[in-house]
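[1] Next comes the sequence, and after it the predicted model I'd like to discuss.
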Amino acid sequence: MKNREVLIPRAHRHYLPGYTWHLTHRCHNKEFLLREPGIRLRWVHWLREARKREGLKVLNYAVTRNHIHLIVIDDGSSRCIQRSMQLIEGRTAQEYNDAFSRRGAFWEDRYHATAIDSRRHLLQCVIYIDLNMVRAGVVTHPREWLHCGFHEIRNPKKRNGIIAHPKLLELLGTSSHDEMIKMLDSHLSDLLVSGHCSRESKWTEAVAVGSKHFLQTYKEKLSRRGGRKNIRWLAGESENLILREESMVYESSSGTTDGRDYLSGENKYSWLECGGSPFGGG
């Protein structure tokens, strides 16, 4: 695989097994390398392959024109998320570069990861991802954007699906698919009607988002790895807190349209650049 550059994840100090993670990753230099529907479909294809090959449990996703959102569960299996990201992002980059006779990095060398509590916090994160292209002004409703988990969440596929519906039901605290969709649509409708669809920094600048108990437990586990952390109250809500690392330097994004400032923040992790297969070690 000469003349190809593949990005693979490096282990980072905020990672803990057994958590639900919201991952975001932007194209190299904020370029709109995902602007063509065809390449977005290929990203979705490799996400589906990661579910089949690696057992990746996906709760929601969205592919925009220059970055991706992904909510996944780490069930403790060895390197499942890492191998999945190597497959999805490595193969997408290779196919794009081959198709356009392009060389060089496709993805930025840093991605953002936030640990998410279950129930109300997961609900908020799922809807936040659904509203990404509404915030960008590209669509007026999430159903108008095809390359996302919005459609499959509401219409489960019998074969070759991506969304882990049983886990999504469980973590949202709902007992049936109809109950889950009713709750999701109600929350979504409230935000669309009120116009409260703007960017929320907690999803892009936090190490973790959840209840006080969730964050205290997370922080205790994380403390063995070192690093100062600070639990901050949001809008006076005792059950809606974020865990942030004070020592990290903010990295502001100046992009426009559907990527502006959505990925700026402090909880970013390095990726390694290496030649060869996306299945390689790391």
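    Received, thanks.
[2] rest of the way, CA atoms for contacts and neighbours
    Fine.
[3] Report the distance from stretch 153-161 to the chain centre.
    Between the centre of stretch 153-161 and the centre of its host chain there is 20 Å, according to CA atoms, centre = their mean, to the nearest Å.
[4] Next up, a structure to set beside the first:
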Amino acid sequence: MVSTDHHLARCLTYIDLNMVRAGVVKDPAIWSESGYAEIRNGRQRYQLVDRRTLAALLELSTLGDVRLARQSWIKASIEQKMLTRDTCWTEWLAVGSAEFVEEIKGGLGIRGRHRDVRNAGRECILRENEFRWGSLQSKSGL
């Protein structure tokens, strides 16, 4: 996987670990409704994950490579105790490269006008403009 795919890998791992964070399971492979379990264990009927597209987006050659990569991301996250809520994936509108985030903002049209693109360390983010919301809240008495 190349660095441009880092954001997708992080997002997938965060989602894969939702039920672990919630205390429902200790391993996301146990949660049969997850994309991780589908990639790891396979699903013949009602397949949800487009495996070829996912492999291409992650720049991995085979489904086996996708399985191994996702297993290593999950294992590393669990070992490093990276099981807390991350505002990056829960509060921001888009996360990724500057080009990706600007493209998302542009796609929002007029709805993107009052949203900020900011550099947040390893990634850029798209979020609501805090000043705008603060102004609206003070005017409305919230």
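    Looks like it arrived, so ask away. What you see is a predicted model; the values in this text were computed from it and never measured.
[5] Once they're superposed, what TM-score comes out?
    For this chain pair, the superposition-based TM-score is 0.78 by TM-score structural alignment, normalised by the length of the second structure; 129 aligned residues with a CA RMSD of 2.1 Å.
[6] What's the match for residue 80 of the second structure in the first structure?
    Under the alignment (TM-score structural alignment), residue 80 of the second structure pairs with residue 194 in the first structure.
[7] now the strands: where do they sit in the second structure?
    Ranges of strands in the second structure, per DSSP state E, are 94-96, 115-119, 124-128.
[8] Also compute the angle for the second one relative to strand 124-128, please.
    In this structure, strand 115-119 of the second structure runs at an angle of 150 degrees to strand 124-128, with axes from the mean of the first three to the mean of the last three CA atoms, to 10 degrees as the basis.
[9] packing partners for strand 115-119 of the second structure?
    Judged by 3 or more CA pairs under 8 Å, 6 or more residues apart in numbering; DSSP states H and E, the packing partners of strand 115-119 of the second structure are helix 98-107, strand 124-128.
[10] what's the answer for the shortest one, then?
    For strand 94-96 of the second structure, the helices and strands in contact under the criterion 3+ CA pairs under 8 Å, 6+ apart are helix 6-16, helix 98-107, strand 124-128.
[11] which one of the ones you listed is the most hemmed in?
    Of all those, strand 124-128 has the most neighbours on average by mean count of other CA atoms under 10 Å, namely a mean of 21.
[12] if we look at it, which residues are touching it?
    Residues from elsewhere that reach strand 124-128 of the second structure (CA atoms under 8 Å, 6 or more residues apart in numbering): 88, 91-98, 101, 105, 114-119.
[13] Please tell me how far the residue mapped onto residue 51 of the second structure from the first structure sits from residue 96 of the first structure.
    Alignment note: residue 51 of the second structure maps to residue 165 in the first structure; criterion TM-score structural alignment. The spacing between residue 165 of the first structure and residue 96 of the first structure, counted by CA to CA, to the nearest Å, is 31 Å.
[14] Look at the two and report which has more neighbours.
    More crowded of residue 165 of the first structure and residue 96, by other CA atoms under 10 Å: residue 165, with 22 against 18.
[15] The strands of the second structure into JSON lines, with extra columns for distance to residue 43 of the second structure?
    As requested, the strands of the second structure are exported to JSON lines (distance: least, CA to CA, whole Å):
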{"stretch": "strand 94-96", "distance to residue 43 of the second structure": "29"}
{"stretch": "strand 115-119", "distance to residue 43 of the second structure": "38"}
{"stretch": "strand 124-128", "distance to residue 43 of the second structure": "34"}
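[16] Residue 66 of the second structure is nearest to which of these?
    When the strands of the second structure are compared by CA to CA, strand 94-96 sits nearest residue 66 of the second structure, at 20.2 Å.
[17] Quick one: the residues in the first structure that that closest one pairs up with.
    Against the first structure, strand 94-96 of the second structure falls on residues 208-210 (TM-score structural alignment).
[18] mean shift of that stretch relative to the second structure?
    Comparison of stretch 208-210 of the first structure with the second structure after fitting gives an average deviation of 0.8 Å (mean CA distance after the TM-score superposition for the first structure).
[19] Quick one: residues in contact with that stretch.
    Contacts of stretch 208-210 of the first structure with the rest of the structure, by CA under 8 Å, 6+ apart, involve 114-118, 121, 202-203, 215, 239-244.
[20] Need the helices and strands packed on strand 94-96 of the second structure in a markdown table (columns: distance to residue 36 of the second structure).
    Below are these laid out as a markdown table (distance: least, CA to CA, whole Å):
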| stretch | distance to residue 36 of the second structure |
| --- | --- |
| helix 6-16 | 6 |
| helix 98-107 | 24 |
| strand 124-128 | 25 |
